[in-house]
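**Student:** only geometry, no sequence info:
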């Protein structure tokens, strides 16, 4: 058996054991003290369950999406060292085009407007 298969089996077995144990360990009757928010040992000053604006989440998701795009496109300059660099640049251009179209759609729908 090669080492990759052995590591994969160990990882799956360990994940399964930890998932099963995590269902057995918690108590079945949680009390209100354990469900209350914890603020450095002090009683909470206000409600910890305040609603957030939906537009905040949209902007946060867009930030994460474009941050991931940058991470995916960083190795692009090394693509010209491959046998077929045109394929690499084509896929990168397709990703950029798709994300640009998504940003334009979000902009047209008004998802980036803070005040209405």
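**Tutor:** Okay, I see it. Remember, it's a predicted structure, so these values are computed and weren't measured experimentally.
**Student:** contacts, neighbours, all on C-alpha from now
**Tutor:** Noted.
**Student:** need the contact partners of the lengthiest helix in the chain.
**Tutor:** When the chain is parsed with DSSP state H, its longest helix is helix 85-109. Helix 85-109 is contacted from outside by 66, 73, 76, 79-80, 112, using C-alpha atoms under 8 Å, 6 or more residues apart in numbering.
**Student:** comparison target, given below:
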């Protein structure tokens, strides 16, 4: 019984040592150990300026996606609800979207050339 325990222990230790030796990286490359960021040079550590215009366009795009996600189920529920309430809800929702679009347009958020 003791011999079986000892052989199992020795085999486990040998396998663990082999795994450590095989999996250890011998060459550590600085470029490969830095995180990859799309569009930025990973060689420098200084902060690069980030375009606020790109951020605003991304936020507007996300809002547009959420609007689509809300409108599509409204089309499917048209048969299940009373037409007058469904139409009133749809008109109010589209009116709020148009007000938001006017606000974005009035503040110049939709100017792509700046």
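**Tutor:** Okay, I see it. The model shown is predicted, which means the values in this text are computed figures rather than measured ones.
**Student:** what's the TM-score here?
**Tutor:** Overlay of the two chains. TM-score (TM-score structural alignment, normalised by the length of the second structure): 0.55; 79 aligned residues with a C-alpha RMSD of 2.6 Å.
**Student:** hmm, back to that, in the contacts of helix 85-109 of the first structure, find the pair that's most separated.
**Tutor:** 80 and 112 (36.0 Å; C-alpha to C-alpha).
**Student:** what about the helices in the first structure?
**Tutor:** Secondary structure of the first structure by DSSP H: the helices cover 3-24, 32-35, 54-73, 85-109.
**Student:** possible to save these as JSON lines with distance to residue 116 of the first structure?
**Tutor:** Converted to JSON lines, the helices of the first structure look like this (distance: least, C-alpha to C-alpha, whole Å):
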{"stretch": "helix 3-24", "distance to residue 116 of the first structure": "46"}
{"stretch": "helix 32-35", "distance to residue 116 of the first structure": "37"}
{"stretch": "helix 54-73", "distance to residue 116 of the first structure": "11"}
{"stretch": "helix 85-109", "distance to residue 116 of the first structure": "12"}
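**Student:** and residue 41 of the first structure, which of those is closest to it?
**Tutor:** helix 32-35 (12.2 Å).
**Student:** read off where that closest one ends up in the second structure.
**Tutor:** Under TM-score structural alignment, helix 32-35 of the first structure has no counterpart anywhere in the second structure.
**Student:** stretch 58-78 of the first structure now?
**Tutor:** With TM-score structural alignment as the criterion, stretch 58-78 of the first structure aligns to 56-76.
**Student:** list the buried residues in that stretch.
**Tutor:** In terms of neighbour count (16 or more other C-alpha atoms under 10 Å), stretch 56-76 of the second structure has its buried residues at residue 60.
**Student:** how far does that stretch sit from its chain's centre?
**Tutor:** 16 Å (C-alpha atoms, centre = their mean, to the nearest Å).
**Student:** same question for stretch 51-61 of the second structure.
**Tutor:** Here the centre of stretch 51-61 of the second structure is set off from its chain's centre by 15 Å, with C-alpha atoms, centre = their mean.
**Student:** no further questions, thank you.
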